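Colleague: fold the following and give me the result.
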Amino acid sequence: MDPVVADVDVDLERLHAVTAAAQRAMTSVIEGKDDVVRTALTVLLAGGHLLIEDVPGVGKTMLAKALARTVDSTVRRIQFTPDLLPSDITGVSVFNQDTHAFEFRPGAVFANVVVGDEINRASPKTQSALLEAMEERQVTVDGRTYPLPEPFIVMATQNPFEMEGTYPLPEAQRDRFMARISMGYPDPAAELRMLASHGSGSPLAELRPVTDAATIAGLVRTVERLHTAPAVHQYVVDLVTATRTSRYLRLGASPRAGLQLLRAARAHAALAGRDHVLPDDVQHLLAPVLAHRVILTAEAELGGASAADVLSAIVTAVRVPAAPR
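Modeller: Take a look at the predicted model:
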């Protein structure tokens, strides 16, 4: 057997053990949302960033905090408000009277897990302070560049932009998030369990780390080594290209979207215990990865279509390649 393949097999066993423990821990806090928890873990393993959008009170921040607490790493929470400044996020150079030199004081973004609460309540200028950090894993202040720790994930929550006191996320900012998910309301049975478990205290207080930052960084590298057949690459390109030619979309998916779709598909395959990516992995993640990046035409909006509806039609129309061997 190829030693590289053998190493991937061993690492996948470790990945399965770590993620199973993390999923158990998170679902003890987030009742009845197994799919949402799994998508959050997929984004973590793919080395991406997660945007959680929904109405207030459905557990957006709880999900972000639950993921942060399962990993023994540095965690910073940023409460986005209209008066938040870009320097509060990235950091600032301060003159030291004793040394007669400027010293850099890192901002809140210098952590393994950054929880951005209500990101769309800050101004677009402040939101844009995250662009370099999210894409290049570094921050540049006063001409000097400072690397961010590994792994690095931004988990941001936002309320629907039509709610009072919110700003729409700039297109460039939305494109930095690998996936967007919605929590949705719990079903009655899950809500009953939530009342029983959350009524006397927060279950977050009892949540303990099941892994550490170094392990997660190693698992991200494992996911990057998963085999992806040329046919799957072509399938991703065909899907992304179809969004750019759809009569229902005035803005299609960017090349970055295609890259992140492939990375997320690798992580999804790894969570399923496979060392190769199938078209099913790509299809499963198409809406979470692309829906927040595309913009509907006025015709589609008037017709009541959603981005997920258009993407579903694209999946039906684009030919699926044969399963790779």
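Colleague: rest of the way, CA atoms for contacts and neighbours
Modeller: Will do.
Colleague: in what helix or strand does R105 lie?
Modeller: Secondary structure from DSSP states H and E places R105 in strand 101-106.
Colleague: ignore what I typed, I meant A287.
Modeller: Assigned by DSSP H and E, A287 falls in helix 279-290.
Colleague: what helices and strands are in contact with that helix?
Modeller: Here helix 279-290 touches strand 179-181, helix 230-245, helix 255-271, helix 307-317, going by 3 or more CA pairs under 8 Å, 6 or more residues apart in numbering; DSSP states H and E.
Colleague: counting by contacts, list what whichever helix or strand comes after it packs against.
Modeller: Downstream of helix 279-290, the next assigned helix or strand under DSSP H and E is strand 295-296. In terms of contacts (3+ CA pairs under 8 Å, 6+ apart), strand 295-296 is packed against strand 249-251.
Colleague: another one to check against the first:
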Amino acid sequence: MGEIPISNSKWKWLILGLGFSFLYIPILILIFYSFNASRLVTVWAGFSIKWYGELFHDDLLMNGVRLSLIIGFMSASAAVVLGTIAAFVLNRFGRFRGAGMFSFMITAPLVMPDVIMGLSLLLMFIALGSVFDIFSDRGMLTIWIAHVTFCTSYVCIVVSSRLREVDMSIEEAAMDLGAPPWKVFFLITLPSIFPAIVAGWLLAFTLSLDDLVIASFVSGPSATTLPMVVFSSVRLGVSPKINALATIIVLVVATATWIAWYLMSRAEKRRQQEIHAALRDEQIITPAHHLQESQ
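Modeller: This is a model prediction of the structure:
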């Protein structure tokens, strides 16, 4: 009865600071030691940027970065298309035969352990390899299919949450005025859920870039992603080149996130201004219309 809520006490700042410190201090330490002149990552021997130069001359790491970026881009793009379609079916088609099974299959990768999913995909590709030669050698194609499989679930969840907030009366009004369903989707629904699509793409790209377990199951000698390269090198000892690579990734991701936030915030602010302008015009037109009727 006499307790002070945490939200109104001074302890909230301490808890918030400890939480952010737990998350970001290791990243700051990693960035700091990427400029270490010593090969030992825990011993400071002076400021140097030589590891950034050696990083770009490491063919194994650069090939891993290139392959991970290509697979991440392709996986996120395919997952956005499939996830948006799945979310639209679940939220706009109502109940249909097999809807429960379809929803279960969409959400299953979210709760399924990576080891089980990687093993099941490996067995599937082995079975397909005996029928189709394209799957006989596991590589970039199999990694891409595996990443699309689990990234689609995350995109579907993100887009579904946004679709539930979209006012269906606007879509129904457009169809009542004669607009075909495909035009309603591309001109009304798609712009409304576009921020969720962008967020789903970024989430899928991050998950694909970060995946290690599933890629280890479905990859072959010809395809080694960046997490696999980093994991294999870390087991032999952390190299300062890994710190330099992680620093570059952190800076690129932070910059891209800030740009995406800035563009979406501008678009949302512009949309709110248009809504307020429309409401203001309606308030001006309505009294004038009533005045004309009274005259």
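Colleague: and the TM-score between these chains?
Modeller: The TM-score (TM-score structural alignment, normalised by the length of the second structure) is 0.28; 148 aligned residues with a CA RMSD of 6.6 Å.
Colleague: can you say which of the helices and strands packed on helix 279-290 of the first structure is nearest to A213 of the first structure?
Modeller: Closest of these to A213 of the first structure is helix 255-271, at 17.1 Å (criterion: CA to CA).
Colleague: ok and the closest one relative to helix 230-245, angle-wise?
Modeller: With axes from the mean of the first three to the mean of the last three CA atoms, to 10 degrees applied, the angle from helix 255-271 of the first structure to helix 230-245 works out at 140 degrees.
Colleague: return the set of buried residues in helix 255-271 of the first structure.
Modeller: 257-271 (16 or more other CA atoms under 10 Å).
Colleague: can you pull out the strands in the stretch 101-250 of the second structure?
Modeller: Using DSSP state E, counting those that start in this stretch, no strands are found in the stretch 101-250 of the second structure.
Colleague: hang on, W51 of the second structure packs against A244?
Modeller: Yes: with contact defined as CA atoms under 8 Å, W51 of the second structure and A244 form a contacting pair (6.5 Å).
Colleague: more neighbours: these two, which one.
Modeller: Neighbours were tallied for W51 of the second structure and for A244 using other CA atoms under 10 Å; the higher tally belongs to A244 (25 against 22).
Colleague: what distance do you get for the more buried one to V65 of the second structure?
Modeller: 13 Å (CA to CA, to the nearest Å).
Colleague: one more: Q292 of the second structure?
Modeller: On the measure of CA to CA, Q292 of the second structure and V65 of the second structure end up 69 Å apart.
Colleague: helices or strands up against the strand holding R105 of the first structure?
Modeller: By 3+ CA pairs under 8 Å, 6+ apart, strand 101-106 of the first structure packs against strand 91-96.
Colleague: now the angle from the strand it packs on to strand 101-106?
Modeller: For strand 91-96 of the first structure against strand 101-106, the angle by the same axes, to 10 degrees is 150 degrees.
Colleague: give the buried residues for strand 91-96 of the first structure.
Modeller: Buried residues in strand 91-96 of the first structure, counted by 16+ other CA under 10 Å: 91-92.
Colleague: that strand packs against which elements?
Modeller: Strand 91-96 of the first structure makes packing contacts with strand 101-106, strand 138-141 when contacts are defined by 3+ CA pairs under 8 Å, 6+ apart.
Colleague: how does it look with 6 Å?
Modeller: Strand 91-96 of the first structure sits against strand 101-106, with contacts defined as 3 or more CA pairs under 6 Å, 6 or more residues apart in numbering; DSSP states H and E.
Colleague: after the strand it packs on, which helix or strand is next?
Modeller: Next helix or strand after strand 101-106 of the first structure toward the C-terminus (DSSP H and E): strand 113-117.
Colleague: what lies in contact with that next one?
Modeller: Identification of contacts with strand 113-117 of the first structure by CA atoms under 6 Å, 6 or more residues apart in numbering yields 75-80, 152-157.
Colleague: quick revisit: tell me the one among the buried residues of helix 255-271 of the first structure nearest to L249 of the first structure.
Modeller: Ranked by distance to L249 of the first structure (CA to CA), the buried residues of helix 255-271 of the first structure are led by A257 at 15.1 Å.
Colleague: find the residue closest to that closest one in space, skipping its chain neighbours.
Modeller: Spatial nearest neighbour of A257 of the first structure, excluding adjacent residues (CA to CA, 6 or more residues apart in numbering): L290 at 6.6 Å.
Colleague: near that neighbour, how many other residues are there?
Modeller: Neighbours of L290 of the first structure (other CA under 10 Å): 26.
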